[in-house]
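**Student:** here are the coordinates; sequence isn't available:
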């Protein structure tokens, strides 16, 4: 039986590949899939489908409740009007307001319980920031929206997940030198707690096992290559253990991601962005999914960027968006939505 509540899919950067991914994901739908609708500009999608030769009938909807009735025969569209014409591969800050409107409306629908969750197409952060956007990315923006709606701070963490590996970076969108300076025990503890709770609630893992990556080569070689392991990481691990979390480390990062090692944990806490993203994109580039842990609603996203270099060419691979939709559906079922 098809679930009742649909998923909301945001437009992402309109000059990127998000629209093409949404069209192709609808074409790849199967009987019994949870319906989804897109918050996007219908005229833009119609033009894009025509230019790419994709036979995707579309129908505007007035609200999320209509998506289920429409989805089998047409791609449901909850209209978000772009401010200017889109040129594939050439983002403009003029359309930033529409990109953010789609995210805000999708989050509001999730917070009100009208959708089972939201799946966000990739955004072009620099373009949004040129228009005054002050967040590093989706994760921080959605946390603020949820905090404002709930009247209290919402603590979140970013997870990248595929069937073979789940990773959670402690520091995210920082230059490497800044990430090292920002690393502290409190941050590791905060992310570890969110990761353990998310593995239980969203992935159904009753007793999550966490592995914590070292920062330095050879886990610091007993201080010969840095003392962050003993000074910052080990104390955080002890705190997490006192919380009752099954956690080990700090483990040398160069031996943490081979198949035998991956079998010993459910998620790896990584100290900086690339330490987390390089292994998962190597293991499963097309199937990786970005998950925001800690939100009061389900949010997933493809684990890739806007791919401006191939936007409008028809070469975009929808596998990661399809995986993000499937993972959001799984999580929503665990939340009984």
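**Tutor:** Thanks, I have it. Fair warning: this is a prediction, and the values are worked out from it, not measured in the lab.
**Student:** use CA for all of it now, contacts and neighbours both
**Tutor:** Fine.
**Student:** For residue 67, which three-state class applies?
**Tutor:** Recorded secondary structure, residue 67: helix (DSSP: H, G, I helix; E, B strand; the rest coil).
**Student:** got a list of what it touches?
**Tutor:** Shown in contact with residue 67 (Cα atoms under 8 Å, 6 or more residues apart in numbering): 6, 35, 36, 37, 61, 76.
**Student:** Which residue ranges of the stretch 51-200 of the chain form helices?
**Tutor:** 67-71, 96-111, 125-130, 138-150, 176-182, 185-203 (DSSP state H, counting those that start in this stretch).
**Student:** Redo these as CSV? Include distance to residue 215.
**Tutor:** Listed next are the helices of the stretch 51-200 of the chain as CSV, based on distance: least, Cα to Cα, whole Å:
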stretch, distance to residue 215
helix 67-71, 46
helix 96-111, 34
helix 125-130, 27
helix 138-150, 23
helix 176-182, 8
helix 185-203, 12
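**Student:** and the comparison structure, right after this:
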């Protein structure tokens, strides 16, 4: 990965706050040391949104190769074949082709040496589904695009990364009642392998330390509060250790995230969505970054949704997008493995 290349920023759903925070991130580029990026979007729609927000932002239409040079003076936009309507707060299925096109082209740019990585603005799954999108979400679609390019099906892993904490959920968007049946030793081991390898490769941590949370209160308390920790989580931790990975657990989740505990590990492997996301968002609500590990390219995104209710109002904060851009830039700057 060449760190002198710009980052490719996807449009996300244009009816949400993606355009708002993209414009704001460019405005704050010097204050926050934002690495050069280009936005895959509709220049006319972006100009309209800037006007709604009262922002005087020069927008220049570029090819990816020219984005870095243009970045200091104007927001570089690589135009899509599709067009967007500026309808903040009112998602429109007619925008789906452009939303998907922006993802396709950003990934193609990374594989073909035009971008250092992909940063994605938020999408709304319901709108995509209504438009015929057949993947559960962003991450699964990115894995499919990688498979088309490489012939290998990646196993993407979601990591929430903030200044003080990195967390990884093993199970993600499933009901809490379904977690015990869905949780397997193999999934915990595979997640741990990917996290350890990516922390070393992408973040420069020589021997990553993993803290593995228990599923039940008190990590099951020797079977008194559930058998899963002894039968599933503990064997997974032991398997990771046999592979030379510095893993510890299962550990009670209620004592895993305080300041002293956080100093003992580089990432916490959690058993379900909220176990990972609540501490990450509590510690860094505006700065947490969603990093997709396990893909053959860099992908980060802000840790928030489309926020249709405040789109076009000027209330959206760009902090998480700025953090996502900065993290992708830092990852791209690491020497190739």
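**Tutor:** Received, thanks. Not measured: the values here are computed from a predicted model.
**Student:** hang on, the earlier thing: of the contacts of residue 67 of structure 1, which is the nearest to residue 243 of structure 1?
**Tutor:** Relative to residue 243 of structure 1, the closest of these is residue 6; by Cα to Cα it sits at 36.3 Å.
**Student:** and the closest one, how many residues sit next to it?
**Tutor:** Using other Cα atoms under 10 Å, residue 6 of structure 1 has 26 neighbouring residues.
**Student:** At the geometric centre of structure 2, which residue do we find?
**Tutor:** Geometric centre of structure 2, nearest residue: residue 290, 2.9 Å, by Cα atoms, centre = their mean.
**Student:** State the distance from it to residue 96 of structure 2.
**Tutor:** 22 Å (Cα to Cα, to the nearest Å).
**Student:** do the same with residue 102 of structure 2
**Tutor:** Counting by Cα to Cα, the gap from residue 102 of structure 2 to residue 96 of structure 2 is 10 Å.
**Student:** try residue 282 of structure 2
**Tutor:** Distance from residue 282 of structure 2 to residue 96 of structure 2, by Cα to Cα: 32 Å.
**Student:** Show me which of these two is the more surrounded one.
**Tutor:** Shown here are residue 282 of structure 2 and residue 96; by other Cα under 10 Å, residue 96 has more neighbours (26 against 10).
**Student:** In contact with the more buried one, which residues?
**Tutor:** Counted by Cα under 8 Å, 6+ apart, residue 96 of structure 2 has contacts 13, 127, 128, 131.
**Student:** ranking the residues you listed by neighbours, who comes first?
**Tutor:** Neighbour max across the contacts of residue 96 of structure 2 (other Cα under 10 Å) = residue 13, 29 neighbours.
**Student:** Skipping adjacent residues, who's closest to it in space?
**Tutor:** Nearest residue to residue 13 of structure 2, sequence neighbours excluded (Cα to Cα, 6 or more residues apart in numbering): residue 123, at 4.9 Å.
**Student:** how close does the one you found get to residue 257 of structure 2?
**Tutor:** The gap separating residue 123 of structure 2 from residue 257 of structure 2 is 30 Å, by Cα to Cα.
**Student:** the more surrounded of the two?
**Tutor:** Applying other Cα under 10 Å to residue 123 of structure 2 and residue 257 shows that residue 123 carries more neighbours, namely 26 against 19.
**Student:** What does the more buried one correspond to in structure 1?
**Tutor:** Superposed on structure 1 with TM-score structural alignment, residue 123 of structure 2 falls opposite residue 123.
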